[in-house]
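K.L.:
Next come a sequence and a model predicted from it.
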Amino acid sequence: MDLANYRITPNQTPIKLSDYPTTDNKHFNEEELKEKLIPESIKKLQELHLKLHAEEQKGIMVVLQAIDAGGKDEAISFIFSNLTAQGLKTTSVKKPSETEVKHDYLWRIHEGKPARGEISILNRSYYEEVIAPRIHDVLDQDPLPDHLIDDDIWVTRFRQLNDFERYMTENGFPVIKFFFHVSKDVQKERLLERMKDPKKNWEFSFSDIEERKHWDTYQEVFEDMLTHTSTEYAPWYILPADDDWYARYIISEAMIDVLENLDPQFPEISGEDQKELDESIEMLEKE
């Protein structure tokens, strides 16, 4: 797989989502992905994650962003839930609380950031702050000083988010971002499945139908976000999310790529610690 096919190159012409397919699986059938390719990829990912957790030198922050029914939750279930639980953190970013609104918009993200040795997953993320307020034109309802709300506020926030991700990366916490590019028809199918299947009703929210009415505006806002915030140090990957299993395979392979670049290693015991370890082994063996 050539991950470059899905990674957005920085400083290119404005992104048009219509140029990116929502289905792109030309090589593998679903059974092969489910039974062979993804399990093999996950096994490798598990080994690298265990080293990252043991080494405790760096962490990774993963951003999952999509419109409703894009496939974020399923990616967490089928890919990330297979990793070592102690080295994994998942945070769902929802509508900000009254307390969160009183702080700067990145304040509520800090608990979701990874510790060294961890992979943290943001199920939706701080990018909601350049999406939802634009869709619903509600920025003036936040307690922001009037002089901060102008035509340049989104450009300013894009710069701030890029700066934040550069800060994370330069401190040993690379950021990798996945955008689930799903078609309107497939979203419709998935929403109807949730609505009609009693076992999936809990996944459905009436707000999903309301948000769907803003489909075209969402696409425009996503395009602006992707164009201005995919960087060399924190790239966006556009996933062909109609192919749900193939999208999960891309995620797994991209995570392996990040971890291999970090090259985590199991800590080595030496010196006095090694001597004490040898003595402890000998003591236990003589019991």
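P.N.:
Thanks, I have it. Numbering: from 1, shown residues only.
K.L.:
Only C-alpha atoms from now on, for both contacts and neighbour counts.
P.N.:
Will do.
K.L.:
can you list contacts of stretch 150-170?
P.N.:
With contact meaning Cα atoms under 8 Å, 6 or more residues apart in numbering, stretch 150-170 is reached by 130, 174, 175, 225, 228, 229, 231, 233, 234.
K.L.:
again, only this time at 10 Å
P.N.:
Contact with stretch 150-170 is made by 58-61, 105-106, 113-114, 126-127, 129-131, 134, 139, 148, 171, 173-176, 224-235, as judged by Cα atoms under 10 Å, 6 or more residues apart in numbering.
K.L.:
Check stretch 191-201 too.
P.N.:
Contacts of stretch 191-201 (Cα under 10 Å, 6+ apart): 68-69, 185-190, 202-206, 208-209.
K.L.:
same thing but at 8 Å, please
P.N.:
69, 202, 203, 204.
K.L.:
Name the residues of that stretch that come out as buried.
P.N.:
Under the neighbour-count criterion of 16 or more other Cα atoms under 10 Å, stretch 191-201 has 191, 193, 194, 195 buried.
K.L.:
what about that stretch, how long is it end to end?
P.N.:
Chord length of stretch 191-201, first to last residue, is 10 Å (Cα to Cα, to the nearest Å).
K.L.:
how far is the helix or strand residue 155 falls within from where the chain is centred?
P.N.:
Using DSSP states H and E, residue 155 falls within helix 153-170. Taking Cα atoms, centre = their mean, to the nearest Å, one finds helix 153-170 lying 16 Å from the centre of the chain it belongs to.
K.L.:
A further structure is provided below for comparison with the first:
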Amino acid sequence: MKNIKIDHFKASGPVVLEEHKTIYDLNASEDKIEKELEEVRVTLGKLQDTMYAHGKYAVLVCIQGMDTAGKDSMIREVFKDFNTRGIVVHSFKTPTPLELKHDYLWRHYLRLPARGKFGIFNRTHYENVLVTRVHPQYVLGENLPNVTSLEDIDETFWERRFKEINNFEQHIADNGTIVFKFFLHLSKSEQKDRLLRRLEKKEKNWKFSPGDLKERELWDAYQHCYEDAINNTSKPHAPWYIIPADDKATARYIVARVLLDTLQTYHDIEEPELDDEIKAHLESYKQQLENE
């Protein structure tokens, strides 16, 4: 199986999504890829246990992608071997009336992981420069003081949002959160096949919405917005990784590998030492239990 270099997938320089492949050949069978993924995620799970005890870093994993890109199954398969006490998943939907009374980042602040934990954002704060940019009328629902019409939502507005998001991510990184951002790069033809499977397989019907087809018609607009968001917000403290997503097994392995290889560079993550007083009396504690 091909060894991968995670920097190959990191967004750097001006990103043009058309130039990034949506499929990546690992030179391995699906069974082999899944076996390698299992080994990586077991190691990740053990590392997370250490991070939980260490309590100095949090990890925020942001997953974005077009409909059917495989976000849900990515989360299920990559984090399967984590202790549930150390991981929290949030799937962000349309903002509630309460959330709309606050700034657009407020609900994301509330769900940031505590130090020692992993937080997974399934769709993220980037929806505020993706969906709302394709559908700017949604911004009017935020009831912002200086936005009274669509004409107020200009390029300066989006530039300000990129700056706010960069500041948000810089702030949490400075305070101990390791940020990963994954764009699951799906081809339009593969999305078509996956939507058809949702219609053809009864057990998948519940996933389909007619709105999926309306959003598909806006494919080019979304690709432009993703490209712009990645170019404006991929930073050393919060990099974007562009993950070829046409093959789910390969995409899951690459994401798991990026997580593990990056976290293993943090050489200060280790289990805390026992207090000297406790360490000096371990044998007596053991004898006390054995003599019960």
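P.N.:
Yes, it's here. Because the structure is predicted, anything quoted here is derived from the model rather than measured.
K.L.:
residues in structure 2 aligned with the helix holding residue 155 of structure 1?
P.N.:
Aligned by TM-score structural alignment, helix 153-170 of structure 1 corresponds to residues 157-174 of structure 2.
K.L.:
hang on, isn't residue 83 of structure 1 packed against residue 49?
P.N.:
Yes. Assessed by Cα atoms under 8 Å, residue 83 of structure 1 is found in contact with residue 49 at 7.0 Å.
K.L.:
Now the helix or strand containing residue 65 of structure 1: buried residues?
P.N.:
Here residue 65 of structure 1, judged by DSSP H and E, is contained in strand 60-66. Buried residues in strand 60-66 of structure 1, counted by 16+ other Cα under 10 Å: 60, 61, 62, 63, 64, 65, 66.
K.L.:
Would you reformat those as CSV and include distance to residue 218 of structure 1?
P.N.:
Converted to CSV, the buried residues of strand 60-66 of structure 1 look like this (distance: Cα to Cα, whole Å):
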residue, distance to residue 218 of structure 1
60, 28
61, 24
62, 22
63, 18
64, 16
65, 12
66, 10
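K.L.:
Now flag whichever of the residues you listed is closest to residue 21 of structure 1.
P.N.:
residue 66 (15.0 Å; Cα to Cα).
K.L.:
Might you report the residue contacts of the closest residue to the closest one other than its chain neighbours?
P.N.:
Closest residue to residue 66 of structure 1 apart from its sequence neighbours, by Cα to Cα, 6 or more residues apart in numbering: residue 180 at 5.0 Å. Residue 180 of structure 1 makes contact with 64, 65, 66, 67, 70, 71, 72, 238, 239, 240, 241, according to Cα under 8 Å, 6+ apart.
K.L.:
Among those residues, which one sits closest to residue 120 of structure 1?
P.N.:
Of the contacts of residue 180 of structure 1, the one sitting nearest to residue 120 of structure 1 (Cα to Cα) turns out to be residue 64, at 10.8 Å.
K.L.:
That closest one reaches residue 122, doesn't it?
P.N.:
Yes. The criterion here is Cα under 8 Å, and residue 64 of structure 1 meets it with residue 122 at 6.0 Å.
K.L.:
What is the burial count for the aligned partner of residue 265 of structure 1 in structure 2?
P.N.:
Matched to structure 2 by TM-score structural alignment, residue 265 of structure 1 sits across from residue 270. Here the number of neighbours of residue 270 of structure 2 (other Cα atoms under 10 Å) works out to 16.
K.L.:
Kindly report the same for residue 140 of structure 2.
P.N.:
15.
K.L.:
For residue 31 of structure 2, see how far away it is.
P.N.:
Distance from residue 140 of structure 2 to residue 31 of structure 2, by Cα to Cα: 49 Å.
K.L.:
Can you give me every residue that contacts the most centrally placed residue in structure 1?
P.N.:
Nearest to the geometric centre of structure 1 sits residue 63, at 2.4 Å (Cα atoms, centre = their mean). Counting by Cα under 8 Å, 6+ apart, residue 63 of structure 1 touches 121, 122, 123, 124, 125, 175, 176, 177, 178.
K.L.:
now the strands for structure 2?
P.N.:
58-65, 87-91, 118-122, 177-185, 240-244 (DSSP state E).
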